[in-house]
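[1] model this:
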Amino acid sequence: MEIVTNEKSVSKPESGWAKERNSVSLPEVYKSVSIPKKGSFLRKLLAFAGPGYLVAVGYMDPGNWATSLAGGSAFSYSLLSVILISNLMAILLQALSARLGIATGRDLAQACRDHFSKPVNFSLWILCELAIAACDLAEVIGSAIALQLLFGLPLLAGVLITSLDVMLVLLLQNKGFRYIEAIVIAFIATIMVCFGIEMFLSKPDIAAVVGGFVPSAEIVKNPEMLYIALGILGATVMPHNLYLHSSIVQTRHYEETTEGKRSAIKFATIDSTVALMLALFVNAAILILAAAAFHTTGHTEVAEIQDAHQLLTPLLGTGLASILFAVALLASGQNSTLTGTLAGQIVMEGFLNIRLKPWIRRLITRLIAIIPAVIVIAIYGEKGSGDLLILSQVILSLQLSFAVIPLVMFTSDKKKMGPFVAPKWMGVSAWVVAVIIAVLNAYLLYGTIF
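    The predicted structure follows:
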């Protein structure tokens, strides 16, 4: 296995940072997308558009589907408010992630390597690798389920086929970063069209949908509802997305001046906010579909993706509903695999300052996900796939605070951020979110185990 140390010198130590920034993040695409110095607001916004959509992929991956299906089938539209609150938290944290990357020229992993000791960094790296593997596990199983639903392939065969998508990732990476962004946006558009049609076919109660976005005290009072709500929250914010976003915003060739960075932060924040609102639509649509198709017809215990697929055709009266559901699931799984590769590269280079060849890095990540999937499906059959999806979300929940807390620490530190330190309202809000996420994920983990 060839390991290459990344030693490109790019700057001297800035005030507040302990070490020299001796490497750039994702060097093969660093500053590769040009930004017009002059032009309209829209032209500049389009130049910055892209990274936010790669981030949004993690908020609509197959791991989120089970919680939204369970919430909608069991409690109708009541948990839409939880999806909305989770999304607002995500918008805040991703805005901080973009701010860190642009202001300091460091991704979150590089910032951690500078600030923490070697043992702490190694521990954070291991935790992040586990989170990426868990997310990849959800993508593998989601894609395999979609292939089974569309073409009747055995689940085990679908899992093995998904290992071949490494070639797609490498091909796109060689062509340029804009190609990766384009395919991701195309997949997101596919998912949105599928669920747009699904919502039309399911004819949801519009008044009830609007009411569902208003938080209710019943969520806290009802233990079962609270548990699913915590699952939705815990599965929404993806820890590796914080590392990913702080790196890929640096693919833009903005001016390295105070005004240039300030403008880049503004446009990157708009980009991620718009993209995450689209993710909100997808997650809400899954829950609305489950509420309209399942809850109203008495099917209140639908949580498995396969069960939802089987019930859609008889309940909505058309085979198109089931096909669109499976197509959206396949697009979701394939989309997430692109961003998982990049995140793995970022955290390895950032925490350890070493680089693996892209195909080796991708193969390692995918094997870590495929091996447990193959073993569980071979022993327990298809029922085990649902349990694996739940396990992947628990692992993600465990790691989340270890990414959120350093991010909030760094972006609230004036010595590290200089004139780009997060505004006080933003910093306070982020600390509140960090505490809420830590407490709720601990509760979710306790409930899952006991």
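
[2] rest of the way, CA atoms for contacts and neighbours
    Will do.

[3] Pull the distance from stretch 268-287 to the chain's centre.
    The gap between where stretch 268-287 is centred and where its chain is centred comes out at 11 Å by C-alpha atoms, centre = their mean, to the nearest Å.

[4] Report the buried residues of it.
    Neighbour counts over stretch 268-287 (16 or more other C-alpha atoms under 10 Å) mark 268-287 as buried.

[5] List of residues touching that stretch?
    Residues from elsewhere that reach stretch 268-287 (C-alpha atoms under 8 Å, 6 or more residues apart in numbering): 45, 48-53, 55-57, 59-60, 64-65, 68-73, 76-77, 80, 83-84, 87, 90-91, 94-95, 98, 191-192, 195-196, 199, 249.

[6] Remind me what the helix or strand where Asn174 lies packs against, helices and strands.
    Secondary structure from DSSP states H and E places Asn174 in helix 166-175. In this structure, helix 166-175 makes packing contacts with helix 177-202, helix 358-380, judged by 3 or more C-alpha pairs under 8 Å, 6 or more residues apart in numbering; DSSP states H and E.

[7] can you do 7 Å?
    helix 177-202 (3 or more C-alpha pairs under 7 Å, 6 or more residues apart in numbering; DSSP states H and E).

[8] picking up where we left off before, so of the buried residues of stretch 268-287, which ones are in helices?
    Of the buried residues of stretch 268-287, the ones assigned to helices by DSSP state H are 268-287.

[9] Would you quantify the distance from the residue nearest the centre of the chain to Thr337?
    Most central residue of the chain, judged by C-alpha distance to the mean C-alpha position with C-alpha atoms, centre = their mean, is Gly58 at 1.9 Å. Separation of Gly58 from Thr337 (C-alpha to C-alpha, to the nearest Å) stands at 10 Å.

[10] again with Glu301
    Separation of Glu301 from Thr337 (C-alpha to C-alpha): 29 Å.

[11] quick one, which of the two is more surrounded?
    For Glu301 against Thr337, the residue with the higher neighbour count under other C-alpha atoms under 10 Å is Thr337, and the figures read 27 against 16.

[12] what's the strand or helix carrying that one packed up against?
    Mapping Thr337 onto the secondary structure by DSSP H and E places it in helix 319-352. Applying 3+ C-alpha pairs under 7 Å, 6+ apart, one finds that helix 319-352 makes contact with helix 51-57, helix 62-75, helix 108-115, helix 118-151, helix 177-202, helix 239-248, helix 305-316.

[13] I have a second one here; can you model it like the first so I can compare?
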Amino acid sequence: MNPPSEAVAASPPSLPEVHRSVAVPNSAGFLRKLFAFMGPGYLVAVGYMDPGNWATALAGGSAFGYTLLSVALLSSLMAILLQALCARIGIATGRDLAQLCRERFPKPIAYPLWFLAEIAICATDLAELIGTAIALELLFGIPLIFGVLLTALDAFLILWLQNKGVRWLEALIFGFIMLIFGCFAVQIVLSDPVWGDVLRGYVPSSSIVTDQTQLYIAMGILGATVMPHNLYLHTAVVQSRAWQDDEAGKKEAIRFATIDSTLALALALLVNSAILITAAAIFHTTGNTEVAEIQDAYQLMTPLLGGTLAATLFAVALLLCGVNATVTATLSGQVVMEGFLRFRLSPVLRRLVTRLIAIVPAVIVTWYYGASGTAQLLILSQVILSMQLPFAVIPLMMFASDKGRLGALAAPRWQLVLGWASAALIVALNLKVLGDALLGD
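    Sure, this is the predicted structure:
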């Protein structure tokens, strides 16, 4: 592997507050080592079950039944592969994706990539802030505009937890994920789906490509699943582990980090599938095919299922998803800002700046739209994420394919082939959606 340049050597580590802060027992058995590496995958996984996912899954499930489960499955498989490559380049190079873009691309390319990454983070935060505010309104009657403002408090939650150690932050996130999974397990039991139809929904249908509305929502599911900021985040948080800094230690770290992210994203797939299955079983099968607003879904659950338990669990899960996802989106903002710009702020100021970037448009939107129209806005934010994906995935694949720099830690050929195929598919679908929008077909 080529030696680092002076600029690379002088550049600070990614997420310096937690860099190599978690010890890895060198002489321990498989399970103890796996436990030491488990955590970063769950920080990444929460981005795959945020309120933006809810909007696309509710719209897709109510309108098309179980058909779009195949899109959720394909998106999750792509995410598992891309996140494995993220872990590999983060461990092999000691750099996050933003730092690599800054160091290896000329400024006319690096700065537009930074700008597009910031747009993706704003779109993500917008969805998460609005989703959290909706949950606060449903559970406690807090008006949307005040709910959005309250979400700024998560910045201080991050500071407090990071000061205690990244393992505390990971533990909180994992606990929330398990609670979310439990809420949806109960909802699926109450909604009683036809499991044969559910399984058939995982088989791809040609109507997804030929039907413009299905394709639009499918792109929203893709953008809500394979989120650009998660690629930046994973390359950074994986470096919180203090593995042995030699070739054998890095290979072992890559293996355990890949297991961690794969297990976490498999759990995220179950949650996303549960949202869509619940929407299809409760709404599509009863003729309610235009349920896209989260508030409408909440209101309809009680009369359709004959009790308030499902609706309450729905709102609780939404709140947990929103808090979880805003925490990790803020960390992504730190990674992108510091990696691309090498612009460092005090932790408090940095958190407030990244949160302010999202809160201002969220306040404006909720003030203008109120409770109505939020579903269309949430779906649009996820489609925007899908449009930004190539600008993160293609650089990732370029770095993962650089055998001259990765040397013995280079990705196997099958991962590179599937990774580039995923990138090509994302670009092709984006061009299809843009073409449909421009031609009005």
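
[14] And the TM-score between them?
    Aligned and superposed, the two chains score 0.96 in TM-score terms (TM-score structural alignment, normalised by the length of the second structure); 438 aligned residues with a C-alpha RMSD of 1.6 Å.

[15] I'd like the helices and strands packed on helix 319-352 of the first structure laid out as JSON lines, including mean neighbour count and distance to Ala264 of the first structure.
    Shown next, in JSON lines, are those (neighbours: other C-alpha atoms under 10 Å; distance: least, C-alpha to C-alpha, whole Å):
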{"stretch": "helix 51-57", "mean neighbour count": "27", "distance to Ala264 of the first structure": "12"}
{"stretch": "helix 62-75", "mean neighbour count": "27", "distance to Ala264 of the first structure": "30"}
{"stretch": "helix 108-115", "mean neighbour count": "24", "distance to Ala264 of the first structure": "17"}
{"stretch": "helix 118-151", "mean neighbour count": "23", "distance to Ala264 of the first structure": "27"}
{"stretch": "helix 177-202", "mean neighbour count": "18", "distance to Ala264 of the first structure": "17"}
{"stretch": "helix 239-248", "mean neighbour count": "28", "distance to Ala264 of the first structure": "12"}
{"stretch": "helix 305-316", "mean neighbour count": "17", "distance to Ala264 of the first structure": "40"}
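
[16] Looking at these, spot the one closest to Ala217 of the first structure.
    Nearest to Ala217 of the first structure among those is helix 62-75; the distance by C-alpha to C-alpha comes to 13.6 Å.

[17] so that closest one matches what in the second structure?
    Aligned by TM-score structural alignment, helix 62-75 of the first structure falls on residues 51-64 of the second structure.

[18] Compute the distance from the centre of the matching stretch to the centre of its chain.
    Relative to its chain's centre, stretch 51-64 of the second structure lies at 16 Å (C-alpha atoms, centre = their mean).

[19] Return the mean post-superposition distance for that stretch against the first structure.
    Average distance, stretch 51-64 of the second structure versus aligned residues of the first structure after superposition (mean C-alpha distance after the TM-score superposition for the first structure): 0.9 Å.

[20] which residues touch that stretch?
    Outside of stretch 51-64 of the second structure, the residues that reach it under the criterion C-alpha atoms under 7 Å, 6 or more residues apart in numbering are 68, 127-128, 131, 217, 220-221, 224, 275-277, 279-280, 283-284, 288-292, 294, 318, 321-322, 375, 378-379, 382.

[21] Kindly report the same for stretch 414-426 of the first structure.
    With C-alpha under 7 Å, 6+ apart as the contact definition, stretch 414-426 of the first structure has outside contacts at Ser15, Gly16, Trp17, Ala103, Thr104, Phe410, Thr411, Ser412, Asp413.

[22] Show me what Ala421 of the second structure aligns to in the first structure.
    Taking TM-score structural alignment as the criterion, the aligned counterpart of Ala421 of the second structure in the first structure is Val432.

[23] one step back: against the second structure, what's the mean shift for the helix holding Asn174 of the first structure, could you check?
    Superposed on the second structure, helix 166-175 of the first structure shows a mean distance of 1.0 Å to its aligned residues (mean C-alpha distance after the TM-score superposition for the first structure).

[24] what comes into contact with that helix?
    With contacts defined as C-alpha under 7 Å, 6+ apart, helix 166-175 of the first structure is touched by Tyr179, Ile180, Leu338, Trp359, Arg362.

[25] Tabulate the residues you listed (a markdown table), appending distance to Pro223 of the first structure.
    As requested, the contacts of helix 166-175 of the first structure are arranged in a markdown table below (distance: C-alpha to C-alpha, whole Å):
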| residue | distance to Pro223 of the first structure |
| --- | --- |
| Tyr179 | 46 |
| Ile180 | 42 |
| Leu338 | 37 |
| Trp359 | 46 |
| Arg362 | 40 |
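
[26] For ChimeraX, write the selection for the buried entries among the contacts of stretch 414-426 of the first structure.
    The buried residues among the contacts of stretch 414-426 of the first structure can be selected in ChimeraX (16+ other C-alpha under 10 Å) with this line:
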select :17,103,104,410,411,412
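
[27] need the contacts of stretch 414-426 of the first structure in TSV with distance to Glu129 of the first structure, can you?
    Listed next are the contacts of stretch 414-426 of the first structure as TSV, based on distance: C-alpha to C-alpha, whole Å:
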residue	distance to Glu129 of the first structure
Ser15	30
Gly16	28
Trp17	25
Ala103	26
Thr104	24
Phe410	21
Thr411	23
Ser412	26
Asp413	27
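
[28] Next, find the distance separating Ala279 of the second structure from Ile188 of the second structure.
    According to C-alpha to C-alpha, Ala279 of the second structure stands 10 Å off from Ile188 of the second structure.

[29] Test my guess that Leu155 of the first structure contacts Gly142.
    No: between Leu155 of the first structure and Gly142 there is no contact, the gap being 10.0 Å when judged by C-alpha atoms under 7 Å.

[30] Cys101 of the second structure pairs with which position in the first structure?
    Under the alignment (TM-score structural alignment), Cys101 of the second structure pairs with Cys112 in the first structure.

[31] what do you get for Ala264 of the second structure?
    Under the alignment (TM-score structural alignment), Ala264 of the second structure maps onto Ala275.

[32] likewise Ala28 of the second structure?
    Following TM-score structural alignment, the counterpart assigned to Ala28 of the second structure within the first structure is Gly39.

[33] Find me the equivalent region of stretch 333-350 of the second structure in the first structure.
    Stretch 333-350 of the second structure lines up with residues 344-361 of the first structure when matched by TM-score structural alignment.

[34] Please apply the same query to stretch 160-175 of the second structure.
    Applying TM-score structural alignment, one finds that stretch 160-175 of the second structure aligns to the residue range 171-186 of the first structure.

[35] Can you give the distance of that stretch from its chain's centre?
    Averaged over its C-alpha atoms, stretch 171-186 of the first structure has a centre that lies 17 Å from its chain's centre (C-alpha atoms, centre = their mean).
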